[in-house]
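1. From the sequence below, what's the structure:
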Amino acid sequence: MKRTFSIVFLLFLLGALAAPPAQATNGDNLIAVGPVSRAMGGVGVAAPQDAIGAVFVNPAAMCFGPYCPASEVNFGGTLFMPKVDTKISFPNTPSANVSSDGEEKVYPIPAIGLSVPLTDKPPFWRFGLSAYGVSGLGVDYKGKAVDRGNPYFGGYPYASGVYTELAIMKFAPAIAFQPFEKLSFGAALHVDYATLDLRAGSSTGYGLGVQLGAIYKASDTWSFGLSYTSPQNVNHDDVADFDQDGTLDRLKLESPHQVAFGVAYQPTNKFLVEADVKWLNWSNANGYEDFDWNDQWVFAVGAQYKVHPKLTLRVGYNYAENPVKEHNGFNGQEVVSVQGKSMMKYYYETFRIVGFPAVVEHHVTFGVGYDFSPRFSVHAGYVHAFEKTIKESGTDITGQPVNLESSLSENSLDFGFTWRF
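-> The predicted structure follows:
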């Protein structure tokens, strides 16, 4: 057991050091972690199918996982492939219009999870440990058309936010307690390691939070889950000169309150269907409230079917409305405050629309799992986020009419394996 913990902890550290930026899905959160949950639309509050999924969304579920009463280790990875582009147009001066495609990159995102029993008789206790890339977004328009001065209006920069890179890696030890046959409770400590680069160099910070959860297994076929995740604030020092006074400013970014409810129905050992609803409180989270994000309701549904004793197919759907508000009619010559720092309204709007277009809404997911033995299985999946465009209009810093537009779509490939012991 000590050897297992040592290996897993070492991999956690390697994963944290290698954590890259992701792109947005539900706001700037991935819809789920691990190839199983992601292939099922991100569901898992009531019946996650692996240790990663349980610790990520509801630690109480560790007591009712398909691996119980044994132990399980999961290793997973996601290859994230976003496609983003932007356009800035001037109705009165079409020759000043610019458009750019962001640099297309493949981002690897690690995920590692562990769940082990602490007792072998009632009341049951289990311990879990996970590390994963959970949040992030960014664009890279360096050297592109939007990354230069507008020659028609005094040479002022077309946009702020032409290079943004946010990545959040989470380390989560968890405990679950099952006092009764049909009821379990769980808690996890979330330790966040976040990096933010707004073209002035990378700024790192740490945040802390907790997650609480409960599972009620009403019958052999029905399960209900509830979880709450506290906000987690990270201070990023010397990240950008928002007020253009020659000094780099601090930006606070806070992962928001989250409340999730899920229901799972499993009429046979071959078939499982789950549905989740999640609320994300972006409008009261540091940073996101400053850039005027709406709260999100996330709706997810997923299913898996064992077509063969060794082969499982998975499918899912995930929807959440774009949280980035449109500010049509904005006055680009106004001055707004961002955490106490003054910023021209035009550059505030380009930062929101060009730099952080976290706007995708609809996701479809597919996946497959294969059991080589009762102890070892492999999983793969695919997630597609359909293209979504955000547009708004107002004036630039000279008072000329301007239209801002950004589009984002995403594809990702997921893979991983499970070892039970």
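2. use CA for all of it now, contacts and neighbours both
-> Noted.
3. roughly how far apart are G15 and P108?
-> Counting by Cα to Cα, to the nearest Å, the gap from G15 to P108 is 10 Å.
4. Oops, could you answer that again for G381 instead?
-> 14 Å.
5. More neighbours: the two, which one.
-> G381 (25 against 19; other Cα atoms under 10 Å).
6. Would you verify that the more buried one is located in a strand?
-> Yes: going by DSSP: H, G, I helix; E, B strand; the rest coil, the assignment for G381 places it inside a strand.
7. pretty sure it contacts L413?
-> Yes: with contact defined as Cα atoms under 8 Å, G381 counts as touching L413 (5.8 Å).
8. how many neighbours does the residue nearest to Y156 when sequence neighbours are not counted have?
-> When the adjacent residues along the chain are set aside, Y156 lies closest to G149, with 4.9 Å between them (Cα to Cα, 6 or more residues apart in numbering). By the measure other Cα under 10 Å, the count of residues near G149 is 14.
9. Contact partners for G149?
-> G149 makes contact with G155, Y156, P157, Y158, according to Cα atoms under 8 Å, 6 or more residues apart in numbering.
10. now swap in R148 and tell me
-> Counting by Cα under 8 Å, 6+ apart, R148 makes contact with P157, Y158.
11. Next: L129.
-> Shown here is L129, whose contacts under the criterion Cα under 8 Å, 6+ apart are V55, G113, L114, S115, F171, A172, P173, A174.
12. can we see that at 7 Å?
-> Counting by Cα atoms under 7 Å, 6 or more residues apart in numbering, L129 touches G113, L114, S115, A172, P173, A174.
13. I'd like the next helix or strand past the helix or strand that L79 is a member of.
-> For L79, the element it lies in under DSSP states H and E is strand 72-89. Beyond strand 72-89 on the C-terminal side, the first helix or strand identified by DSSP H and E is strand 98-101.
14. Mind giving me the packing neighbours of the next helix-or-strand element following that following strand?
-> Downstream of strand 98-101, the first helix or strand assigned by DSSP H and E is strand 107-117. Applying 3 or more Cα pairs under 7 Å, 6 or more residues apart in numbering; DSSP states H and E, one finds that strand 107-117 contacts helix 51-57, strand 72-89, strand 124-140.
15. Pick the most deeply packed of those.
-> Most buried of the helices and strands packed on strand 107-117 by mean neighbour count (mean count of other Cα atoms under 10 Å) is helix 51-57; its value is a mean of 31.
16. Could you pull out the helices in the chain for me?
-> 2-18, 35-39, 51-57, 345-350 (DSSP state H).
17. let's see this one next to it:
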Amino acid sequence: MKNQDIITSNDLRLNLNNAHCSQAKYLKIAQYALLLSCSTLPHLSFALNSGTDVDLSLNPIAGGMAGAAFVKPQEVASALFGNPATLSQFKGFNFEFGAAILEPVVRNQQTSNGYNNQSHSQAGNYIAPDFAISGEVSPGFVLAGGLNVDSGLGADYRTQPINAGAGLGLGGSGVGGAATLPLLVELLSLSANLGAAYEVDSKLSLGAALTIGYGMAQFGTSGNTSGLQSLTGNFGGTTSSVHNISIRGSTGATYKILPELSVGVSIKSPLEYNYHGVLETTVNGSQQYQNVKLDQPLEVTWGLAGNPNSDFLLEADAIWKNWSNSSLYKDVYQDQFLALFGGQYSIGNLQLRGGYGYSTEILRSNPNGTVGGFSGLGTLPLNTNVPGVLNSNDLISVVQTTLGPTVWQHTLTAGIGYAFSPKFRLDAFGAYAFEGSASRSTLALGNYSVTGSEWALGAGANFKF
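-> Now for the predicted structure:
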């Protein structure tokens, strides 16, 4: 980059307030403001079709039924982490442990003025364990506890960095891709649940659960950068790693309309993490670290399950997720509905399972101009507007496709299980979220598109005494 093309932080502030800046200078401003936005939001590549939440999609049995297990779950973990009222269906003593591997495939393409660059996230090989135990302490009253992964995010663009401002042709030079970002971001939330359910009578059951969440967060850049000479500090190593704890609650009910047909409803409160010192900024020459609040959303589920015959189980569930009121996510996501359909057919000791999940689009068509209330990275501001060159939310539109896309909407699953005895069984499942895509265009930053799909495999053991 030539010296005359370098913009310092002070230059940026001056140019934003000078109505007579040239368009070439504005283009450079847009480029460097984009660098900030790309460093503030983690990229989704963890859950199947339920936003960043896992729900029941990775449990050994429910995973084979697309997570449709909020009314008549077939394993204690799905009861404890789904609708707690269903714990009353697990009499005696039940113990389960399992794990799943999740592999996302996400590519982002940046194009403008004949320039074309594709970045493939290297994040993958995620392992999601689950464990649960329950006991009927008195007739109709069940207590349970367990641990699982409830949500996660991840991206790794160190070897295939995102190109910021591809093909801008700054100052008429025709140079494309003047800045690269080796993003490395990851969020992980573990939940320890304590639950209880009471069978009021032969038809009605009520339940509640308390979640103690442990969240870990890391986002920034890690690796070599180019085109960033004007940014002070080690911009190639801005990652931070922090953690926080939080609590949430859930409650639910199930009711037998007929001996063969049950309905259920549950509600789960938000899980709020407050991460301290996660992003560096410089104010009046003083280095500071910004805090951010992140909410896994309020969730409401309802559904019905029935047995057409003694060997056949069908369940249909719906889930509403209130992303639009969740801190950080609300800037890029909108409320989401999911429809889950699952079935199980028993042939003696063998069970065959299948499922389908559908989710509505989650990306907001008109995102906000900032993410999580971050004011900036270094002295570079978010929520920047340059008339005719940069809309105030252009940067976050780019963030949606580079760092925040949940684009898969259709998931197919299959599972199998075998009961070796009335006290012991093994189960396994596979799931595939079909490729989806999204794209955003900006005034001067070019076009950004993303395609993504996922697959998962899991297995577990169940004991009953």
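18. still on that earlier bit, right, and the helices of the first structure - which one's nearest V191 of the first structure?
-> Distances from V191 of the first structure to each of these were compared by Cα to Cα, and the smallest falls on helix 2-18, at 11.2 Å.
19. How about residues contacting the closest one?
-> For helix 2-18 of the first structure, the surrounding residues in contact (Cα under 7 Å, 6+ apart) are P110, I112, A131, M169.
20. Report the angle between that helix and strand 124-140.
-> Orientation note: helix 2-18 of the first structure sits at an angle of 20 degrees relative to strand 124-140 (axes from the mean of the first three to the mean of the last three Cα atoms, to 10 degrees).
21. Return the set of buried residues in helix 2-18 of the first structure.
-> Within helix 2-18 of the first structure, the residues that qualify as buried are V8, F9, L11, F12, G15, A16, counting by 16 or more other Cα atoms under 10 Å.
22. How about stretch 299-312 of the second structure?
-> Of the residues in stretch 299-312 of the second structure, those buried by neighbour count under the rule 16+ other Cα under 10 Å are E299, V300, T301, W302, G303, L304, A305, G306, N307, F312.
23. How about stretch 79-93 of the second structure?
-> In terms of neighbour count (16+ other Cα under 10 Å), stretch 79-93 of the second structure has its buried residues at 79-91, 93.
24. would you list those in CSV and tack on distance to V200 of the second structure?
-> Formatted as CSV, these follow (distance: Cα to Cα, whole Å):
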residue, distance to V200 of the second structure
A79, 17
L80, 18
F81, 21
G82, 19
N83, 16
P84, 14
A85, 11
T86, 12
L87, 13
S88, 10
Q89, 12
F90, 15
K91, 14
F93, 20
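25. quick one: which of the residues you listed is nearest V278 of the second structure?
-> Compare each of the buried residues of stretch 79-93 of the second structure with V278 of the second structure using Cα to Cα and the shortest gap goes to F81, at 29.2 Å.
26. Just tell me what the closest one corresponds to in the first structure.
-> Taking TM-score structural alignment for the superposition, F81 of the second structure sits opposite F56 in the first structure.
27. ranking the contacts of G149 of the first structure by neighbours, who comes first?
-> Going through the contacts of G149 of the first structure with other Cα under 10 Å as the criterion, the one with the most neighbours is Y158, at 22 neighbours.
28. Distance of that one relative to K144 of the first structure?
-> Separation of Y158 of the first structure from K144 of the first structure (Cα to Cα): 11 Å.
29. Over to R375 of the first structure?
-> Here the criterion is Cα to Cα. By it, R375 of the first structure lies 51 Å from K144 of the first structure.
30. What of G53 of the first structure?
-> To K144 of the first structure, G53 of the first structure is 39 Å away according to Cα to Cα.
31. Not counting stretch 179-197 of the first structure itself, show me its contacts.
-> The contact list for stretch 179-197 of the first structure, computed with Cα under 7 Å, 6+ apart, reads 59-60, 63, 123-124, 164-178, 202-218, 236, 239.
32. all strands of the stretch 201-350 of the first structure, in order?
-> Residue ranges of the strands in the stretch 201-350 of the first structure, as given by DSSP state E, counting those that start in this stretch, are 202-216, 222-229, 232-240, 249-255, 258-265, 271-280, 296-308, 311-320, 335-338, 341-344.
33. Save those strands as TSV, and put in distance to I31 of the first structure too.
-> Shown next, in TSV, are the strands of the stretch 201-350 of the first structure (distance: least, Cα to Cα, whole Å):
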stretch	distance to I31 of the first structure
strand 202-216	17
strand 222-229	15
strand 232-240	18
strand 249-255	14
strand 258-265	13
strand 271-280	11
strand 296-308	9
strand 311-320	8
strand 335-338	28
strand 341-344	32
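34. ok, now which ones touch N163 of the second structure?
-> With contacts defined as Cα under 7 Å, 6+ apart, the neighbours of N163 of the second structure are Q110, G177, A179, T180, L181.
35. any idea which of those is closest to R440 of the second structure?
-> Within those, the smallest distance to R440 of the second structure is 10.2 Å, found for Q110 (Cα to Cα).
36. what does the closest one align to in the first structure?
-> Using TM-score structural alignment to pair residues, one finds that Q110 of the second structure aligns to I88 in the first structure.
37. measure that match to T395 of the first structure for me?
-> I88 of the first structure sits 11 Å away from T395 of the first structure, going by Cα to Cα.
38. now swap in D140 of the first structure and tell me
-> Using Cα to Cα, one obtains 24 Å as the distance from D140 of the first structure to T395 of the first structure.
39. Distance-wise, check the most centrally placed residue in the second structure relative to P297 of the second structure.
-> With distances taken as Cα atoms, centre = their mean, the second structure has T52 as the residue nearest its mean C-alpha position (1.6 Å). If you measure T52 of the second structure against P297 of the second structure using Cα to Cα, the figure is 10 Å.
40. S397 of the second structure now?
-> As defined by Cα to Cα, S397 of the second structure lies at a distance of 22 Å from P297 of the second structure.
41. cool, and N366 of the second structure?
-> Here the criterion is Cα to Cα. By it, N366 of the second structure lies 20 Å from P297 of the second structure.
42. same check, this time on L183 of the second structure
-> Distance check for L183 of the second structure against P297 of the second structure: by Cα to Cα, it reads 25 Å.
43. With L304 of the second structure instead?
-> Relative to P297 of the second structure, L304 of the second structure is positioned 23 Å away (Cα to Cα).
44. do G82 of the second structure as well
-> Using Cα to Cα, which is the criterion applied here, G82 of the second structure is 15 Å from P297 of the second structure.
45. List the residues that contact the equivalent of A438 of the second structure over in the first structure.
-> Alignment note: A438 of the second structure maps to I390 in the first structure; criterion TM-score structural alignment. Taking Cα under 7 Å, 6+ apart as the definition of contact, the neighbours of I390 of the first structure are E405, S406, S407.
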